[in-house]
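Chemist: Below are the sequence and a predicted model for it; my questions follow.
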Amino acid sequence: MAKIQQTFVCQSCGAVYNRWRGRCEACNGWNTIQEEVPSAGPQSGPAATRPSRARGRIFPLEGLTGEAKEAPRTPSGINELDRVTGGGFVRGSVILLGGDPGIGKSTLLMQASAAMAKSGERVAYISGEEAVGQVRLRAERLGLAGHPVELAAQTNVEDIVETLSQGHPPALTIIDSIQTMWTETVESAPGTVTQVRSSAQALIRFAKTTGTAVILVGHVTKDGQIAGPRVVEHMVDAVASFEGDQGHHFRILRAVKNRFGPTDEIGVFEMTDAGLAEVPNPSALFLAGRDHAAPGTAVFAGMEGTRPLLVEIQALVAPSSLGMPRRAVVGWDPNRLSMVLAVLEAHGGIRLGGHDVYLNVAGGLRITEPAADLAVAAALVSSLSGAALPSDSVYFGELGLSGAVRPVSQAPARLKEALKLGFGKAITPQGRGESGERALPTEALRHIADLVAGIASGAPRRVGGKRERSRDDYAVPDDPF
């Protein structure tokens, strides 16, 4: 008998080594490599001992006549969840849902399964972390105990597939979580890379053959990435991330990958005593409690997928007593902030080398698009000069390294959302590159110097007869003021 060759697999990224190492060279993780015995696999052994198989069918592409029809979907009963999935669950699709512990993943899935079961669909909720009684207690707390959801506490994939195959296939099956599942074809502990990959593959095969929509709940690492091998994210049809701050009462469901809908789409929920409640107008939620007269605040008109979203950018620029001033960012890319600060110093005539800079996106939302450059620059200049920005103005635009304000996409949708919330003016790039009637009066900017000059013109000079701040405090001698 041939000797079984043992391998060492990184539990964070799935890299394989022939011997143990303290640090993974692929993800630079320490103490993440564990020894695993590779499974024999279904294709092992000589061909004569394997059972014969029937050949698959080939379907010609030219046999499709007429217009292409959209894949049949099953609504979840939650509008924000349907928005993220692209209109509902596609039959036979597999969704990987990740999020921090305690963020509300199980609560959201319990509410979605109860809503679908109430409409007459067969829904199965498989928990590998809780007992059936614990799941029922959470359902009673949410007021969903009377809904016909099938519950089970099982971790063996073969038993789960065999049980779900009896009778009519479920319309939705929830696996909470994939890290607790194990399959008999792999000789390793649950949660390892090999077990997660093999269990996910078996569940995906079940979804494709029966037409059941499957949601796999995945754990996340300290960096916020879904734990387990990256190959699982490529195997599934959609990847969603449930985000939120424990200090805030709202949660964001973000689509990272979706084969049947738009990517980077978000759904906004509010955590209440009765579970997660949908937020139909998230812009009003993020702008609630805004201080209109405070310097250093700017309203950014952003886009999350196909949804326009207005959020408040807060900046604080204060003189620093440290040799290396601090740069603290919450909700934005720190590298992007460094670029904006460099552009302001080089092309805006702003001295920021001796100041601490603190930037925050109000409400805990995380922004990734570069269209927030102009709003961040306006908040920084406003905080440094002490001039409050107009409360009825919104900002959006990308900054180039030359100081030019560049156009961004979907400008009409941003302007329409600002007009709906009562804003009267928009500070935008010149030549947005999109045709259409302007829904809101705009002030077009060509260069970052125009923005700095406009804000500094309203900066306070004296308070109580004393000089409060001058141009020399924050600008170089040849500044544009």
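Modeler: Yep, that arrived. Just so it is clear, the structure is predicted and the values come from calculations on it, not from any experiment.

Chemist: all contacts plus neighbour counts: C-alpha atoms, from now on.
Modeler: Noted.

Chemist: which stretches of the stretch 351-481 of the chain form strands?
Modeler: Remark: strands assigned in the stretch 351-481 of the chain by DSSP state E, counting those that start in this stretch are 355-361, 393-395, 398-399, 405-406, 425-429, 442-445, 462-463, 466-467.

Chemist: quick one: the third one to chain centroid distance?
Modeler: Shown here is strand 398-399, whose average C-alpha point lies 23 Å from the average C-alpha point of the whole chain (CA atoms, centre = their mean, to the nearest Å).

Chemist: what's it packed up against?
Modeler: Counting contacts by 3 or more CA pairs under 8 Å, 6 or more residues apart in numbering; DSSP states H and E, strand 398-399 packs against helix 373-385, strand 405-406.

Chemist: if we compare the strands of the stretch 351-481 of the chain, which one ends up closest to Q201?
Modeler: For the strands of the stretch 351-481 of the chain, distance to Q201 was read as CA to CA. The smallest value, 39.1 Å, belongs to strand 355-361.

Chemist: Would you mind getting the angle between that closest one and helix 373-385?
Modeler: Strand 355-361 runs at 130 degrees relative to helix 373-385, counting by axes from the mean of the first three to the mean of the last three CA atoms, to 10 degrees.

Chemist: which other residues reach strand 355-361?
Modeler: By CA atoms under 8 Å, 6 or more residues apart in numbering, the residues outside strand 355-361 that reach it are 311-320, 325-332, 367.

Chemist: which ones among those residues are found in strands?
Modeler: If you go by DSSP state E, the contacts of strand 355-361 have 311-319, 327-330 in strands.

Chemist: Now tabulate the residues you listed in TSV and tack on distance to E36 and neighbour count.
Modeler: Output for the ones in strands among the contacts of strand 355-361, formatted as TSV (distance: CA to CA, whole Å; neighbours: other CA atoms under 10 Å):
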residue	distance to E36	neighbour count
V311	48	24
E312	49	24
I313	48	25
Q314	49	23
A315	50	25
L316	51	20
V317	53	22
A318	54	16
P319	55	13
R327	44	14
A328	42	14
V329	41	16
V330	40	16
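
Chemist: State the pair within these that is farthest apart.
Modeler: For these, with distances taken as CA to CA, the pair at the greatest spread is V311 and P319 (26.7 Å).

Chemist: adding another structure so you can compare the two:
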Amino acid sequence: MAKSKGAGYRCAECGYDVAKWVGRCPECHAWGSFAEAAGTKPQLARISASAPSTAAKPIGSVDLATAKARPTGVDELDRVLGGGIVAGAVVLLAGEPGVGKSTLLLEVGHRWALGAGGAAGPALYVTGEESAGQVRLRAERTGNVHDNLYLAAESDIGALAAHVDAVQPGLLIVDSVQTIGSAEVDGTPGGVTQVRAVTAALVALAKERGLPVLLVGHVTKEGAVAGPRVLEHLVDVVLHFEGDRHSMLRLVRGVKNRFGPADEVGCFELREDGIAGVADPSGLFLNRREAAVSGTAVTVIVEGKRPLLGEVQALVAGSSLAAPRRAVSGLDSSRVAMVLAVLERRGRIRLSNADIYAATVGGMRVTEPAGDLAAALAVASAARDIALPGDLVVLGEVGLAGEVRRVPDVSRRLAEAARLGFHRAFIPPDSGRPPAGVSAQVVPDISTALRLLESADADQLPAASR
């Protein structure tokens, strides 16, 4: 009889299995993370048929009530979730420490307790990171105290299940999944094995009872969800909670959603008395000035289905260093480096002897190519000390040959710009007809854009439509 082979080695960071020990994980690239996995490799067995839990039926006769979203009462979160939370869904909300995850979910629990969306049953908030008294203090400060919002401080999955049996909640919030452990599984809470087992148990509980579950997750220093990669596969929805701790603006970005769009964004403002949704966030990313200033350009990006106006700022200063400084904030540094190279080669603007600083306003992140032309004109405007008109928006992707490429949803972007008082635009070729109230100038390449910048006079640029 052949001996059964050992399970090999498993990465403590991501759970990746290999037959022999290696120094670096092929999956997450962590060094020295492999340890010998206990147990034996199971042998393949013949599958025997068993009675199904439910009979198969035509897809057209499947009941849609189980997939109907129920509003949480927090409009911006419902936007990202696709209308609300579905019964039995497991939602993972990940973000950096102190960004406001607990404050947001405490607000969700309070809205649920108030009966948002016809909520059936109370809300149960289980905290494994703080004491019940600490959470109560936050609830008092943010006005989220209600008799139908139950609170328990537990770090064991068995005790958590007992609280669910006792309270019979309509919504379960777990803060956080990395602090909950199981006595039946090896390892410490937060480890790969424990996180996988706890998440699987919570998913099974949610599906069995039709109980929506909101999980708080930690992130690594790179910004990825901490724990095994399988964690994101087990849950139904993955949301990233983003924001600079020095700014009041917070963004909830959908990464995975089995019940709705996976690219939607919700905007929030973190205040002393709690967190509030921002239905019209475009004004947060703009600096309104009486007079135009060189080194600034306004663009329109699309987050999910929402067009947002953002301001790109640049500063060009002479440098005596052999390698001048390049500092970027809120923009993709690789795209900015490409834009600078195109400006120097195709636009004949000398930048190799200057320090360049580029940033966005209000904590906005501009990563889509539609912001390339705005970044290019902001740098060129700063280098030549020529200000763009205050009612001008700039759209377009810049190619290495200096061409300006078409971007999607130009009409929708310009309509949002017109709503906020911008009536002129630089757009790529083949962008369609602009909406009423916007006068658009087609910019086929970076050279044309720079010529228009040099003649940035109200009489030279296209006049606003009346």
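Modeler: Perfect, thanks for sending it. The structure displayed is predicted, hence computed values, not measured ones.

Chemist: Now render the strands of the stretch 351-481 of structure 1 as CSV, adding distance to I174 of structure 1 and mean neighbour count.
Modeler: Shown next, in CSV, are the strands of the stretch 351-481 of structure 1 (distance: least, CA to CA, whole Å; neighbours: other CA atoms under 10 Å):
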stretch, distance to I174 of structure 1, mean neighbour count
strand 355-361, 33, 20
strand 393-395, 42, 26
strand 398-399, 41, 22
strand 405-406, 45, 24
strand 425-429, 45, 23
strand 442-445, 48, 17
strand 462-463, 63, 10
strand 466-467, 65, 9
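
Chemist: Would you mind giving these as CSV with distance to L81 of structure 1 added?
Modeler: Converted to CSV, the strands of the stretch 351-481 of structure 1 look like this (distance: least, CA to CA, whole Å):
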stretch, distance to L81 of structure 1
strand 355-361, 24
strand 393-395, 28
strand 398-399, 31
strand 405-406, 34
strand 425-429, 31
strand 442-445, 34
strand 462-463, 52
strand 466-467, 55
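
Chemist: those helices in structure 1, which residues are they?
Modeler: Assigned by DSSP state H, the helices in structure 1 fall at 79-85, 105-118, 132-141, 157-164, 193-210, 231-235, 282-286, 334-347, 373-385, 411-420, 448-456.

Chemist: can you tell which of those helices is closest to F300 of structure 1?
Modeler: Taking CA to CA, helix 373-385 is the member of those nearest to F300 of structure 1, at 5.6 Å.

Chemist: with structure 2 superposed, average distance for that closest one?
Modeler: Its matched residues in structure 2 lie on average 0.6 Å from helix 373-385 of structure 1 after superposition (mean CA distance after the TM-score superposition for structure 1).

Chemist: Would you agree D385 of structure 2 is in contact with G295?
Modeler: Yes. With contact defined as CA atoms under 8 Å, D385 of structure 2 reaches G295; the gap is 7.2 Å.

Chemist: neighbour-wise, which of the two wins?
Modeler: A side-by-side neighbour count of D385 of structure 2 and G295, using other CA atoms under 10 Å, places G295 first with 25 against 16.

Chemist: number of nearby residues for the residue nearest to the more buried one when sequence neighbours are not counted?
Modeler: Nearest residue to G295 of structure 2, sequence neighbours excluded (CA to CA, 6 or more residues apart in numbering): A382, at 4.0 Å. Using other CA under 10 Å, A382 of structure 2 has 20 neighbouring residues.

Chemist: Equivalent analysis for H347 of structure 1, please.
Modeler: H347 of structure 1 has 18 neighbouring residues, counting by other CA under 10 Å.

Chemist: show me what contacts it?
Modeler: Neighbours of H347 of structure 1 in contact, by CA under 8 Å, 6+ apart: 402-403, 448-449.

Chemist: how near is the residue nearest in space to the middle of structure 2 to A159 of structure 2?
Modeler: The geometric centre of structure 2, computed from its C-alpha atoms, lies nearest to R253 (CA atoms, centre = their mean), at 2.8 Å. Distance of R253 of structure 2 to A159 of structure 2, given as CA to CA, to the nearest Å: 32 Å.

Chemist: so which of the helices and strands packed on strand 398-399 of structure 1 gets nearest A456 of structure 1?
Modeler: Set against A456 of structure 1 and scored by CA to CA, these come closest in helix 373-385, at 6.3 Å.

Chemist: residues making contact with that closest one?
Modeler: Helix 373-385 of structure 1 has contacts (CA under 8 Å, 6+ apart) with 295-300, 313-318, 340-341, 344, 388-389, 394-399, 405, 451-452, 455-456, 459-460, 469, 474.

Chemist: Now do the same for A380 of structure 2: its match in structure 1.
Modeler: Mapped onto structure 1 by TM-score structural alignment, A380 of structure 2 lines up with V381.

Chemist: Number of residues surrounding that match?
Modeler: Neighbours of V381 of structure 1 (other CA under 10 Å): 30.

Chemist: Same check on K420 of structure 1?
Modeler: 11.

Chemist: Tell me the counterpart of it in structure 2.
Modeler: In structure 2, the residue paired with K420 of structure 1 according to TM-score structural alignment is R419.

Chemist: got a list of what the counterpart of T127 of structure 2 in structure 1 touches?
Modeler: Residue pairing (TM-score structural alignment): T127 of structure 2 is matched to S127 of structure 1. Residues in contact with S127 of structure 1 (CA under 8 Å, 6+ apart) are 151-155, 175-177.

Chemist: what does E35 of structure 1 give?
Modeler: So E35 of structure 1 contacts 6-9, 20 (CA under 8 Å, 6+ apart).

Chemist: And V311 of structure 1, by the same measure?
Modeler: 283, 286-287, 299-302, 361-362.
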